[in-house]
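[1] 3D, please:
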Amino acid sequence: MEKITLFWFRRDLRLEDNTGLFYALQQEKNVLPLFIFDRNILEKLDDKADARVEFIHTQLAEIKSRLEQKGSSLLIRFGTPEEVFQELLEKFDIQTVYTNRDYEPYAKSRDSRIDTLLKGNRISFLAFKDQVIFEPGEILNGSGEFYKVFTPFSRNWLEKYRQTKVQTLETPNWKNLFKTSALPMPSLEEIGFEKTTLPFPPKITDEALISHYDQTRNFPAQNGTTRLGIHLRFGTISVRKLAQVAARLNETYLNELIWREFYMMILAFNPQVVDRAFKPAYDRIPWRNNAEEFQAWCEGKTGYPIVDAGMRELDQTGYMHNRVRMIVASFLTKHLLIDWRWGEAYFAKKLLDFDLASNNGGWQWAAGTGTDAQPYFRIFNPDSQTEKFDRELKYIKKWIPELDTIKYPKPIVDHKFARARALDTYKKALEQ
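    The predicted structure is shown next:
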């Protein structure tokens, strides 16, 4: 059997500035890149026209083509990671497996199982930091504990960033790639999925846009955000390169990258937040969970234009503007008193840039249940949010063409009544 080293792609679908791949190619010979379409993850996706799976498939085809230009290829398998590694152990004499770390609960348990399997075969499993600037545990408070509040975390993060001078990695040693002819690639249909019509945002770091980000980011009618969420989620761009641009051009944009790492840290230290409130007392809230009202929210038919525009944008594009995400989440949890977990699950199903840590953190922030959350008594008024951020109704009219007609529904709840009900419900639950 031929001796090889494996590099396992996961949330790092790029060849440049990829830490694990770089070190594999620096230190080993016959490096064969691998990607596993993980059956454990894919079987949980109800919609077989899931654009995120298509996005991954597209990126892999591009990586595979570029590797083939270098005389190698990409090995792509469909199955559980245990099944795939068991099969590869029988086919190759694997020396070492390189990869980049992931901090989600499933990923950590998966890697632990693969590490055990490989150790049983006397194979090293080497994992590197790649999808973050600082890992959970690198930014701690004076007592050596994780931060529960964002502002001191971000101060510490920035100070450490300036001291560390985070570097991007040079070009890997491509000569050490495993030499092979093109390997087969399963079609989307072969892994149980199908193509969609959703457009993917381009992988462009727009420096002009980033330099004005603090002035444009809150206005959904403007092209004021980078739309790089999906690329950060699947690692098609390097967070180190993006942070360098942000640090040079716009502190507000850099702050968004710090929020991303704050929520990753919260999830890593508190895996229970996946299905429970970070603040346990908030699990006592008696959510109304009216299914008809939830459906109206999902379909963008609440009678609150800024909310409905956001939900329709999400449904039609797989994207929702960040300011509007906060408005629709506040509306669901406060105006309708529907459990934040319902909204979080809906976003998880629809968002192209879905990231467990950020989605969970954002929803718990809006509901008041999370770490460093929006206090429960602060409730967004959809009308005043519209007045501030979409005064000319350009965003709203783009998604609600029937706005000024009888076809557009009346509000499903009165704002003043809903606000008072939410305040009363939260207050009583927290006083128990």
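
[2] contacts and neighbour counts: CA atoms only from here.
    Will do.

[3] can you pull out the helices in the stretch 101-250 of the chain?
    All helices of the stretch 101-250 of the chain, identified by DSSP state H, counting those that start in this stretch, fall at 105-119, 150-164, 207-211, 213-216, 229-233, 239-249.

[4] let's see this one next to it:
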Amino acid sequence: MATEAPVLLWFRRDLRLADHSALAAALATGRPVVPVFILDEALEGRAPGGASLWWLDKSLRRLGESIAARGGRLILRRGPAERVLRDLANETGADRIFLSRLFEPVAAARDRDLAHALKAEGVEVKGYNGTLLTPPGTVRTGSGGPYKVFTPFLRALLAATTPPPTLPDSAGATFAGAGVASDDLERWGLHPTAPDWSGGFDWTPGEAGALEALRRFTAGPLADYARLRDLPGKAGTSRLSPHLHWGEISPWRAVQAAREAGEAGKVSAAKADKFIAEIGWREFSAHLLAEFPHITAEAFRPEYDAMPWREDPAGLRAWQKGQTGYPVVDAGMRQLWATGWMHNRVRMIVASFLVKHLLIDWRHGEAWFHDTLVDADTAANVQNWQWVAGSGADAAPYFRIFNPITQGQKFDPDGRYVRRWVPELARLGDRWLHAPWTAPPEVLRDAGVRLGSSYPRPIVEHEIGRKRALEALKTIGETRAAGQDA
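    This next block holds a predicted model:
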């Protein structure tokens, strides 16, 4: 143990060493830095889902290796964060703790309470922004309130924020922790067993994996992002969302990479801006949750709390298992279960089917996504589900009901996506693929499809589900519901 008292660096959702303000500040003290990760499942108000824990397991391993390469050791502890940090301060003599702030309301409140309690014991807690382009509350309307519509928020965000200063390279960091007790990551049991359902997870968690994903994206799909991002059968998205959620890469690094590609003439500025807008939507979600903490459990637009949701356990199970009888919906739900991720266009389709066609409360869908997505982010998840349900901010037109047949035909016209994830329909021709119940009997026979046996019939007819949803919307005082298919 170094003779000079160390400082503690508390990792949370900032599992990287580059572009890390809290790490830079800790190193600037000139003291040894003891890096620690605490598994406190109550810290953010809800326990991480199973897919998130799978990712965390791998990301912590990579972070530990990076710290070990710099002569240190990542200390792992499990339990209430305040107690663990107090114990570590006593064990090491540290009187300062550096961290990246969390902005979810429950987590932010816990951080404030923790900092107050430790300060009374002579331990200073210093927080930095390491997860967003700018902290909530820094982008306001002309009247000083929070933005509730995305487009003006994005303009204000990009106009008001500037890239953070270049931070010193952490390659020369002096990490400590060799003499500090640490849990065994294996004993945390974050990787699933009995059964291990993660066999199809094709991901490379960790900082190096994040940087490589960004490099691949800016070198290829970014050039046609505006078009390819809506085609689930194409490799047209960045797949950065889990890396951003766990802070293996900063959002500023992603924005700067897109801008640099535009400035270098590799892509048009408009295409770079389209990707940057997606980072902005993530930001919008975080800012909304910080301003309106009730939206995790209640509708952003309060009249929607009177929505006459249906109790339909069988329908919910069919949706979760990808057995609704609508191929693009089933493909998305099976992709989610198999890989821990779902294409963004398909997320909108499957969410609309649950809340509109089945009239099942969006909170059931949000909970399922929270458990099964490797990029499960509370702010983005809640905001996206409420947007589809029509109850969220900037959710116009609220009466939009995605037609799962035409959505499949439009965005998966060659059937590549459906055939991959619903292989029992693989031999069915494009004409019938997205509505197999409309195919003649001989076509189904030749394709080896037995409706109701090898593949389910639709659990609700599109027109019936659509009309039921419009009637439900009318009951909560929305008289504009002329209705339209998307």
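
[5] take the helices of the stretch 101-250 of the first structure and write them to a markdown table, including distance to residue 263 of the first structure and mean neighbour count.
    Formatted as a markdown table, the helices of the stretch 101-250 of the first structure follow (distance: least, CA to CA, whole Å; neighbours: other CA atoms under 10 Å):
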| stretch | distance to residue 263 of the first structure | mean neighbour count |
| --- | --- | --- |
| helix 105-119 | 13 | 15 |
| helix 150-164 | 9 | 14 |
| helix 207-211 | 22 | 17 |
| helix 213-216 | 21 | 16 |
| helix 229-233 | 13 | 21 |
| helix 239-249 | 15 | 18 |
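
[6] now distance to residue 128 of the first structure too, for those helices, in TSV please.
    Formatted as TSV, the helices of the stretch 101-250 of the first structure follow (distance: least, CA to CA, whole Å):
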stretch	distance to residue 128 of the first structure
helix 105-119	12
helix 150-164	17
helix 207-211	28
helix 213-216	31
helix 229-233	17
helix 239-249	14
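
[7] of these, which is nearest residue 200 of the first structure?
    For the helices of the stretch 101-250 of the first structure, proximity to residue 200 of the first structure was assessed by CA to CA; helix 229-233 is nearest, at 8.4 Å.

[8] which part of the second structure matches the closest one?
    Taken onto the second structure by TM-score structural alignment, helix 229-233 of the first structure occupies residues 241-245 there.

[9] what does the matching stretch rub up against?
    13, 131, 205-207, 210, 249-251, 374-377 (CA atoms under 8 Å, 6 or more residues apart in numbering).

[10] now with 7 Å?
    Under the criterion CA atoms under 7 Å, 6 or more residues apart in numbering, residues 13, 210, 249-251, 374-375, 377 lie in contact with stretch 241-245 of the second structure.

[11] and for stretch 183-198 of the first structure?
    If you take CA under 7 Å, 6+ apart as the criterion, stretch 183-198 of the first structure is touched by 48-49, 51, 54, 73-76, 78, 317.

[12] tell me which of the residues you listed fall in helices.
    Under the assignment DSSP state H, the contacts of stretch 183-198 of the first structure contribute 51, 54, 317 to helices.

[13] which parts of the stretch 301-450 of the second structure are strands?
    According to DSSP state E, counting those that start in this stretch, the stretch 301-450 of the second structure carries its strands in the segments 400-401.

[14] returning to what we had before: between the helices of the stretch 101-250 of the first structure, which one is nearest to residue 424 of the first structure?
    Of the helices of the stretch 101-250 of the first structure, nearest to residue 424 of the first structure by CA to CA is helix 150-164, at 27.7 Å.

[15] ok and that closest one relative to helix 239-249, angle-wise?
    Interaxial angle, helix 150-164 of the first structure versus helix 239-249 (axes from the mean of the first three to the mean of the last three CA atoms, to 10 degrees): 100 degrees.

[16] who's in contact with residue 313 of the first structure?
    The contact partners of residue 313 of the first structure, by CA under 7 Å, 6+ apart, come to 319-320, 399.

[17] corresponding residue for residue 30 of the first structure in the second structure?
    Checking TM-score structural alignment: residue 30 of the first structure goes with residue 32.

[18] can you get me a residue count around its match?
    When neighbours are defined as other CA atoms under 10 Å, residue 32 of the second structure has 23 of them.

[19] show me the contacts for it.
    Here residue 32 of the second structure is in contact with 6-7, 174-176 (CA under 7 Å, 6+ apart).

[20] distance check, the equivalent of residue 293 of the first structure over in the second structure against residue 461 of the second structure.
    Under the alignment by TM-score structural alignment, residue 293 of the first structure pairs with residue 315 in the second structure. The gap separating residue 315 of the second structure from residue 461 of the second structure is 13 Å, by CA to CA, to the nearest Å.

[21] which one of the ones in helices among the contacts of stretch 183-198 of the first structure has the most neighbours?
    residue 51 leads these on contacts (other CA under 10 Å) with 23 neighbours.

[22] now for that residue: which residues touch it?
    Residues in contact with residue 51 of the first structure (CA under 7 Å, 6+ apart) are 196, 198, 352.

[23] for the match of helix 229-233 of the first structure, give me the average deviation versus the first structure.
    Compared with the first structure after the fit, stretch 241-245 of the second structure shows a mean deviation of 0.5 Å (mean CA distance after the TM-score superposition for the first structure).

[24] how far away from the center of its chain is that stretch?
    Distance, stretch centre to chain centre, for stretch 241-245 of the second structure: 6 Å (CA atoms, centre = their mean, to the nearest Å).

[25] compare the helices of the stretch 101-250 of the first structure and give me the one nearest residue 68 of the first structure.
    Residue 68 of the first structure lies closest to helix 229-233 among the helices of the stretch 101-250 of the first structure, at 22.9 Å (CA to CA).

[26] that older thread, from the contacts of residue 51 of the first structure, keep the buried residues only.
    Among those, those buried by neighbour count (16 or more other CA atoms under 10 Å) are 198, 352.

[27] could you dump the contacts of residue 51 of the first structure to a markdown table with distance to residue 108 of the first structure?
    As requested, the contacts of residue 51 of the first structure are arranged in a markdown table below (distance: CA to CA, whole Å):
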| residue | distance to residue 108 of the first structure |
| --- | --- |
| 196 | 30 |
| 198 | 31 |
| 352 | 23 |
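
[28] report the two of the contacts of stretch 183-198 of the first structure separated the most.
    73 and 317 (32.6 Å).

[29] picking that back up, closest one of the contacts of residue 51 of the first structure to residue 245 of the first structure?
    Looking at the contacts of residue 51 of the first structure and their distance to residue 245 of the first structure, the nearest is residue 352, at 23.5 Å (CA to CA).
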